[in-house]
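# What follows is a predicted structure for the sequence shown.
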Amino acid sequence: MKPEKVNPREVFYQPSRMVVPLFQRPYVWSKERQWQPLWEDIARLADVLATKNPAATHFLGAFVVQQLPSTLGTMQEWSVIDGQQRLTTLQILLDSLHSQLESRGLAMLAAQVEPLIVNPAAFHKKPEDRYKVWPTNLDRAGFKSVMSAPAPVDYSSVVPSRLAEAHQYFSDSIGAWLDKADELEISAKLLVDAVSGQLEIVSIRLDATEDAQAIFETLNARGEPLSAADLIKNFIFQNHAGTEAEVEVAYLSNWAELESPWWVTQVTAGRTSHPRASWFLWHWLRARRLEDFPIRELFTQFKGYVTDRRPDLSSLLPEIKTAADRYRFVIEGAQAVNGPLTRVQWFSYRVGTLDSEVVRPLLIWLDEEPQSDVPEKDKTQILKYLESWFVRRAIVKAPSQGTNRFMVDLIVHLSRQPHDRLAIEVQSYLASNKTPVGYWPDDTEVASTLKGAPAYNKYLRARLRMILEALEDYRRGYPDWNALGMGPIARGVGTVEHLLPQKWRANWPAIWSPDEAETKAASRDRTLHELGNLTLVTQKLNSKVSNGSWSKKVEHFQHINDVLLTNDVIQSAPTNWDETLITARTTMLAASVLKVWPAPAGHIGLATQPVQPEASGEVDLALLVSEGLIQPGTVLVARPAVLNGATAAVGLDGRVFVDDVGYDTPSAAGVAANSTGLYRGVINGWRFWKIQESGKSLWEVRNEYRASLGEDDRGNEVGEDVQDSEQIEAELVVAESTNEADDE
């Protein structure tokens, strides 16, 4: 390793070619984050050189290259290990400067810059030998187009690319700076000197025998890290056998697709966000290793897998490609709004609304070559069992901590079974588990959970919509029965509508005697958000219809409605809709839920099922996320000062994550954050956590939502909450002062 401080003239003057390996990520620098700050630094440097300090310099960072084998008399080539963004940008900057100088007739100055961007013709054995830096294959067309364009560059005629945008930005900036010059040639020479001679960069050149991969990983462990998928790609192709041409063929055939926009899109699950390719590789590797590990360890685990099992990379890459293609087919199909899906796509859509990516390794494992002899009917049956397990657990709000491990344990169990018994083994494994993390809720628990429950407030809107969609498709004969001619309902776009309006007091006046009015109103409020009062509408109702009388709603639905769930209601109750009918419909829909997602005959879930008392107006964190009042990823801070600003984050499903572990309630997360026992008060999670950005407690956000529904007048519930919160606040103060006294 030979580190030295150099300038661009010393880096680029001698004939040489720095090749960015095809497995490195493409050019990603942008105007706001890199181009503009770099140009502003150069402009300031030129001013300092002219007025204050002719020896001033500006440090740009470092790059690492490794010498490639070459024959006598040929041009030296280097492989860029790190710093390709910086080196490529310098070439774009120098070429923009050269173009501006030529356009202004400054031929002598342009001739000083030209050797820094073009190798002498005598060294050209192939067309790309012209360039000092040869970028990764995804950038080559754009780089070649703009770097070979005649001055002044016509940007409308070059290949559109981020590199062309960078070239135009630097060219425009240089042109504007030169336009302001009092003496053009003097200012131009000053700029040439600043860019080519006074920018400093640390060059680290490795011999061919040094471990470039280890250095690459060390350098990228700091700053803004590469994704796990980027690191895995680099590792694979650094170690892939064959010539450069053979490695490029392997890349183009098996990996290039993983760098397309669909795969590099950031996807959030729980509280973490990664490129989709990294999520896929995490699922794939857990299916391969039959071990659970956090996604943050993905690259380390992949290296261990390759080191321990030494698979042939030329064979492993096509296997990854096959699994990736299947993964994309399932997910893209699940995102389709209309039309029938394959059974696995339907499964993926439904379970995906539950924020349950934990099943992906099992789906990948089922499609691997060793399981190719498993009959499709058995795979379909496995999906049915798993879908029932996931949905029933979501309905009863069974704890989700540990399900990653549970799914991997299931794969391990299945890997030891005969393939003709896999469906039976899945059913048995799920039905026999009697722990909170793995049990399969039985009919009684699911039905009792839905009975009288405020479903509209209890479940994330996407999940509730999925359940209603499934009930509607069940009526239409999808996905596993004889389908009707009307097709399945559109997915993910319908609106959950109350049949009895939320603001019924203003729009549905009731004829009750004074003696019974209070009791009747309370009964109606209790049933308002029940499953039996909800339906799907494919065209959102205007407020006049939504809040109108029952006769208006019936008339509207008779003319504009294609939802069988709604038709069933207006046909069975054409003149009146009340709490008695809502309760009966809740029971009927709950029975349909049990048919859509059945459990084995006679199945019993937990011996002692958890009791979850429900308030009629329950507002949990999942509802606040569903309504957009709290965004997924929102950072929460513990209010007690003794916890030194312990933080948590809100997940997509309303769970609260502390140290990457999700908790179903704010209070449970508060207990976890207080694991040291520093805070001695009672933990009410709604008061315990506040939103970092706004400073509001979760309790305040929840009460603002309640107020927006006109529910401040609900009497005891709000009053008790205020009293409880005041008590907790007092306990916080006492606990904090006590701990402070102890510290002293």
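Happy to help now that I have it.
# When you work out contacts or count neighbours from here on, use the C-alpha atoms and nothing else.
Noted.
# can you map out the strands along the stretch 501-650 of the chain?
Ranges of strands within the stretch 501-650 of the chain are 534-537, 635-638, 647-650, based on DSSP state E, counting those that start in this stretch.
# okay, pairing it with this:
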Amino acid sequence: MEAHARKLERIFDSTVTYQIPLFQRPYVWTEDKNWCHLWDDIVDVTNRYLANEKCRSHFLGAVVLERANNATGSIETRQVIDGQQRFTTLQILLIAIRDLCGKYNSSKLYDRFDGLVSNKRSKVDLDEEAYKVWPTNSDRLAFKVVHEISSYDVNQMAQIDEKIKSSQIFKAYQYFTRMLELWFVEYDDIDECLDALWEVVREYLQIVVIDLQSQDEAQVIFETLNARGTQLLPADLIKNFLFRKLEGSEKEVEQLYNEYWLPFDSDFWREEVSQGRTKRPRIDWFLQNYLSLMLQDDIKVSHLFDSFKTYVYDTEDNYDKFDNSFFQHPKNTTEHLIALKQFSKLYQLITQPKDERGALFLYRLEAVGTATVYPLLLLATKLWQSQPNELYQFLSILESYLVRRMVCGMTSKNYNRYFTDVIKEIYRIAKQSQKVISAQDVHTILSKSNSDSSRMPDDIELKANLLERPIYGRIAQYKIRMILEAMDSAAHHNKAEYMPIQRNLTIEHILPEKWEKHWPLTKEGKSAEEILEQEAHRNLLKNTIGNLTLLTHSLNPAISNNSWEIKRPEIVKYSKSNLNRYFQIEAEDSVGEWNEESILERTALLADLFVEVWQAPLAKPRDLNDDKVEDVYLAIDV
């Protein structure tokens, strides 16, 4: 067999049809497991191209092909022995792009993309030869419909059979059409976007094509490729690459393996763990974060092996271009093995901390749901591994940045790029000032941005969000629980014994979500409009943080929708948390009701506790130019 890396455009541009044999399974790829990752990778390359950044060729996987015996003069035909899911998906994506070109009247690009999914009718004898890829029997009808209709033709779409609409092929077409349209919203120039898509397809998307020769047994190869067994990981390719490069005796190579690589072959590193919505072997995540730090770039998991090879060759050939402000980059293969082992230990300290502060940070980070900070965490752990106080201060600052933005409803979409820029800025400061970097320097960096995509909210904005903006229903309950737990810890008084709060408590509304029965509004003397406004205000405030607390699984349902006269004594009687001591104090002060004013007062108190836990940016407060927000802040102070 022969294997060659081919550009996507070259594979589909010639007059050829790729037939998927009847014994292959139907099309089964899905959005969560397959389409979204393919789309994320392709749009990432396209965004880099549009931004005039350096683009790497993106590897889309491999296919195994076998040349079919055709009659002389007929169209070239190949059977897809392995990789049919990938080939079919790529065709559906190209069809979606083609149809988008038609919608925006780009006839030139429409013809180009159509040439990648269709063979000219004048050059084929059989109808199925008009398709670049001809699926297995059960998928052909749906594929023909997708190929021949346009999602932008309302009449055609209305006539499609429901069975076709429920097929994975049609769903894939709808998914890529939808994602393309959403992506286009981010840019003003549609023609530029379409041109960029064409250039990416033409130059930067690659597939390894394995062509079987006549003596190769296609079925045996197919069974081998699809046999049950452990999937080959990027780490396996990296291992093979490094140890093939090593020079020395077999004994010396074995010694290096035992000393530096052996742990990576354990079940621990191959165990699949979640990071965001994706689950991959732990070593994949480590390598991604390690390379992102070393290359100061956002490295995709799908690029790990290619990025690692590039890094190795660059350190061998262009070592002077690497910044060694904080640590020496490896110069040879042995040093790469040493560095991998060293940073893997740091990664374990981050992901499996043995100290209390590190464990608390990880718990809160998992609640925030942001994994793109790990390269920065690797750098910080490397810098301050022998200075725990400095490291803990850094963790507090980073935690403040993430939690403040989460509470204020700010996007985490560009965090991967932003934290890469933070790493670059840390390097720049160290190089320029020739000083030891401190956690306070990182605080300064995180405080500098004025962009909504990356700025750190100040106390004015934060307190305004807590006071008048519902938090329950806006962010996930486990995130709210984490915030309330932090408030409970901050409310601890040094005169009391310390009792850490349980992490399995449930969120309870003091003023119930269904308050109408036991918490009536005073309607006397009010117009219908005033009553509606009062109800709307109460429904808003009931979901703010001042109306929320944490209770046990048994206490919560026992008092849930009851009146204040029933709820407060039960909370005071059974809850031992610092968070609920507030109601005991208020009971002693004989406050006889829980209303909008009470919620606002408690929100102000919790907001003060919030800023104790998660410190503000160093920069001066942002000028919001918003009288309402300023008034809210003044109300809190009062």
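Thanks, I have it. Nothing here was measured: the structure is a model prediction, and the numbers come from that model.
# tm score of chain vs chain?
The pair, once superposed, lands on a TM-score of 0.55 when counted by TM-score structural alignment, normalised by the length of structure 2; 393 aligned residues with a CA RMSD of 3.8 Å.
# Farthest from the middle of structure 2: give me that residue.
Most distant residue from the mean C-alpha position of structure 2: residue 525, 53.1 Å away (CA atoms, centre = their mean).
# follow-up on the earlier one: distance to residue 482 of structure 1 and mean neighbour count added to the strands of the stretch 501-650 of structure 1, as CSV?
What follows is these, written out as CSV (distance: least, CA to CA, whole Å; neighbours: other CA atoms under 10 Å):
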stretch, distance to residue 482 of structure 1, mean neighbour count
strand 534-537, 22, 23
strand 635-638, 48, 23
strand 647-650, 41, 25
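# Format those strands as CSV; extra columns: distance to residue 436 of structure 1.
CSV is the format used below for those (distance: least, CA to CA, whole Å):
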stretch, distance to residue 436 of structure 1
strand 534-537, 30
strand 635-638, 27
strand 647-650, 22
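# before we move on, back to that, how near is the residue farthest from the centre of structure 2 to residue 515 of structure 2?
Going from residue 525 of structure 2 to residue 515 of structure 2 by CA to CA, to the nearest Å gives 21 Å.
# which ones are touching residue 278 of structure 2?
By CA atoms under 8 Å, 6 or more residues apart in numbering, the contact set of residue 278 of structure 2 is empty.
# Distance of it relative to residue 37 of structure 2?
Taken as CA to CA, the span from residue 278 of structure 2 to residue 37 of structure 2 is 9 Å.
# now the helices for the stretch 251-400 of structure 1?
Secondary structure of the stretch 251-400 of structure 1 by DSSP state H, counting those that start in this stretch: the helices cover 261-264, 276-289, 298-309, 313-334, 343-352, 360-366, 376-396.
# between these, which gets nearest to residue 179 of structure 1?
Counting by CA to CA, residue 179 of structure 1 lies closest to helix 261-264 out of those; the figure is 39.2 Å.
# tell me what that closest one is packed against?
helix 276-289 (3 or more CA pairs under 8 Å, 6 or more residues apart in numbering; DSSP states H and E).
# Looking for the alignment partner of residue 455 of structure 1 in structure 2.
Using TM-score structural alignment, the partner of residue 455 of structure 1 in structure 2 is residue 471.
# Distance check, its match against residue 465 of structure 2.
For residue 471 of structure 2 relative to residue 465 of structure 2 (CA to CA), the value is 8 Å.
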